[in-house]
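1. only geometry, no sequence info:
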């Protein structure tokens, strides 16, 4: 898995599948790595070019000093696509990744063919909430936050299976500096006006039990983009790509066909 310096930050990424295929860039949630998408990929159409990466402060990417600005996260996604000579990509972003996808589409529409915005919004949370989370991450570490995060990430059914251990470990492995830095980026972002100016095919996905970005919040953002479509996945939380990867992949596949991406 290569690592390259982009926008002054060393980013860890994977570029897989058909090099000549339709490109899809996956953008991760706060506290996760590129492995967030592992269970989705086998269910996608063949002959896609699949690009994933760890955002700064996460996984194998560099951890610059916090705080981070959303502009820096957008620039790094932009730089990765430019580095790989990719244009007309489908962006699939969940949570924080969905915010970065919105920002990239606003800034560089030449790079973006369509958007899938999953469990995200133009603005997420209030500043005090993010300040409190940043303080806890930096003083007590991620384990102090993980019970509350698991409750937002996953439905009651999924939590009852005990399958959250892997995801809790992924969260705990996130550097507190990187987590806090990305929290600051979310805190400082309000994309309501820029996103309302977008004109491109967009699919919104929400989870009925999402405790971080409830369905009404996701729908409000998706409705900013004329011609967009909104889908509610039942009995899933903030990370439907983890809880129901085949169903999530089916939504992506149908959208790719509808938009002519495949």
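-> Received it, and whenever you're ready, just let me know what you need. Since this is a predicted model, take the numbers as computed values, not measurements.
2. only C-alpha atoms for contact and neighbour calcs from this point on.
-> Noted.
3. now residue 143: how far from residue 133?
-> Noted for residue 143: a distance of 12 Å to residue 133, by C-alpha to C-alpha, to the nearest Å.
4. Kindly apply the preceding question to residue 91 instead.
-> 28 Å.
5. and these two? which has more neighbours close in?
-> The neighbour comparison of residue 91 against residue 133 (other C-alpha atoms under 10 Å) goes to residue 91, with 27 against 19.
6. structure B:
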């Protein structure tokens, strides 16, 4: 699988679609891999050169010593784009991936064409929760949190009807390196972009899930109200709305990117 050797980390990535199409970067949530975007690949890669990657400390990307920071994760995206010779791209990030997108669009607006912030928030607190979770996985392993975390990724009724997806997500989370997960917990804990997002100039779409507990619709509405000209769409899913409503998610993103 392709690996980009950057200054201090090796990042695993996957490209799909015609190389002549504009590039769309997809950034995963905490505890998942680039495979979380599998339901979107066919629809989005038909119109874009789709660039998915495993965030540092996840999947097949390198686990470097923590803690990490959002600017560090954002710099990894810039390094990956530079490695591939891509000057400018649209960007879609979910949860932690969305926070990374907020930093990119505010700190390096020249690199971001359009921005999709899904199931995310400018501040995901309280901080003690992240400190406690990081310590727990370091001491007890990823299996100690898998069931509780995944229960917040999907609405209860959907999870009951799709037990195979619950198992798939729990396995993905359990396979995440504990040190990488803990280091990224601290990155999310320390991220507060409530003022920074007001500087974003890229056309922005905010997607929330009506049943999202970690980043509820109120967080999404705050983003949409704070980012100049941002659009807001609310889907019926929970935190991983792209998995629970894959077709509507893909259609919503495509409509925005081609507006």
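-> Received the coordinates, thanks. Note that the coordinates shown come from a computational prediction; the quantities given were computed from them, not determined experimentally.
7. got the contact list for residue 216 of structure 2?
-> Residues in contact with residue 216 of structure 2 (C-alpha atoms under 8 Å, 6 or more residues apart in numbering) are 119, 208, 209, 210.
8. what does the first one align to in structure 1?
-> Okay, so that is residue 119 of structure 2. By TM-score structural alignment, residue 119 of structure 2 lines up with residue 119 in structure 1.
9. just checking, that match touches residue 238?
-> Yes - look at residue 119 of structure 1 against residue 238 with C-alpha atoms under 8 Å: they come within range, at 5.9 Å.
10. which neighbours do these two share?
-> Counting by C-alpha under 8 Å, 6+ apart, the shared contacts of residue 119 of structure 1 and residue 238 are 95, 206, 207, 210, 213.
11. Go through those residues and give me the one with the most neighbours.
-> residue 206 leads those on contacts (other C-alpha under 10 Å) with 28 neighbours.
12. any idea what that residue aligns with in structure 2?
-> Mapped onto structure 2 by TM-score structural alignment, residue 206 of structure 1 lines up with residue 208.
13. The residue most central in space within structure 1: which element?
-> Nearest to the mean C-alpha position of structure 1, counting by C-alpha atoms, centre = their mean, stands residue 97 at 2.4 Å. Using DSSP states H and E, residue 97 of structure 1 sits within helix 96-107.
14. again, but for residue 4 of structure 1
-> Using DSSP H and E, residue 4 of structure 1 falls in strand 3-6.
15. which residues in the stretch 101-250 of structure 2 form helices?
-> Along the stretch 101-250 of structure 2, counting by DSSP state H, counting those that start in this stretch, helices occupy 127-140, 143-150, 156-161, 163-175, 178-189, 217-226, 241-244, 246-257.
16. Can you mark which positions in the first one are buried?
-> When you say that, I think you mean helix 127-140 of structure 2. 130, 133, 134, 135, 136, 137, 138 (16 or more other C-alpha atoms under 10 Å).
17. what's the answer for the third one, then?
-> Along helix 156-161 of structure 2, these residues count as buried under the neighbour rule (16+ other C-alpha under 10 Å): residue 159.
18. Quick check: the residue nearest to the centre of structure 1 vs residue 220 of structure 1, distance?
-> 17 Å.
19. How about residue 75 of structure 1?
-> 26 Å.
20. Neighbour count for those two, which is higher?
-> Shown here are residue 75 of structure 1 and residue 220; by other C-alpha under 10 Å, residue 75 has more neighbours (18 against 14).
21. which ones are touching the more buried one?
-> With C-alpha under 8 Å, 6+ apart, residue 75 of structure 1 has these contacts: 7, 104.
22. Please, which helix or strand holds it?
-> Following DSSP H and E, one finds residue 75 of structure 1 within helix 70-83.
23. Just give me the mean distance for that helix relative to structure 2.
-> Aligned to structure 2 and superposed, helix 70-83 of structure 1 gives a mean residue distance of 0.9 Å (mean C-alpha distance after the TM-score superposition for structure 1).
24. roughly how far out does that helix sit from the chain middle?
-> Taking C-alpha atoms, centre = their mean, to the nearest Å, one finds helix 70-83 of structure 1 lying 14 Å from the centre of the chain it belongs to.
25. Mind listing what's buried along it?
-> Neighbour counts using 16+ other C-alpha under 10 Å place 70, 72, 73, 74, 75, 76, 77, 78, 80, 81 of helix 70-83 of structure 1 among the buried residues.
26. how close does residue 78 of structure 1 get to residue 208 of structure 1?
-> 31 Å.
27. Next: residue 158 of structure 1.
-> Counting by C-alpha to C-alpha, the gap from residue 158 of structure 1 to residue 208 of structure 1 is 13 Å.
28. who touches both of those two?
-> If you check residue 158 of structure 1 and residue 208 against C-alpha under 8 Å, 6+ apart, the residues they both contact are residue 236.
29. Now do the contacts for the nearest residue to residue 95 of structure 2 once chain neighbours are set aside.
-> Distances taken as C-alpha to C-alpha, 6 or more residues apart in numbering place residue 120 nearest to residue 95 of structure 2, at 4.2 Å, with adjacent residues excluded. With contact taken as C-alpha under 8 Å, 6+ apart, residue 120 of structure 2 is in contact with 94, 95, 96, 98, 99, 208, 215, 219, 220.
30. Mind putting these into TSV with distance to residue 113 of structure 2?
-> Converted to TSV, the contacts of residue 120 of structure 2 look like this (distance: C-alpha to C-alpha, whole Å):
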residue	distance to residue 113 of structure 2
94	17
95	20
96	20
98	15
99	17
208	21
215	25
219	23
220	20
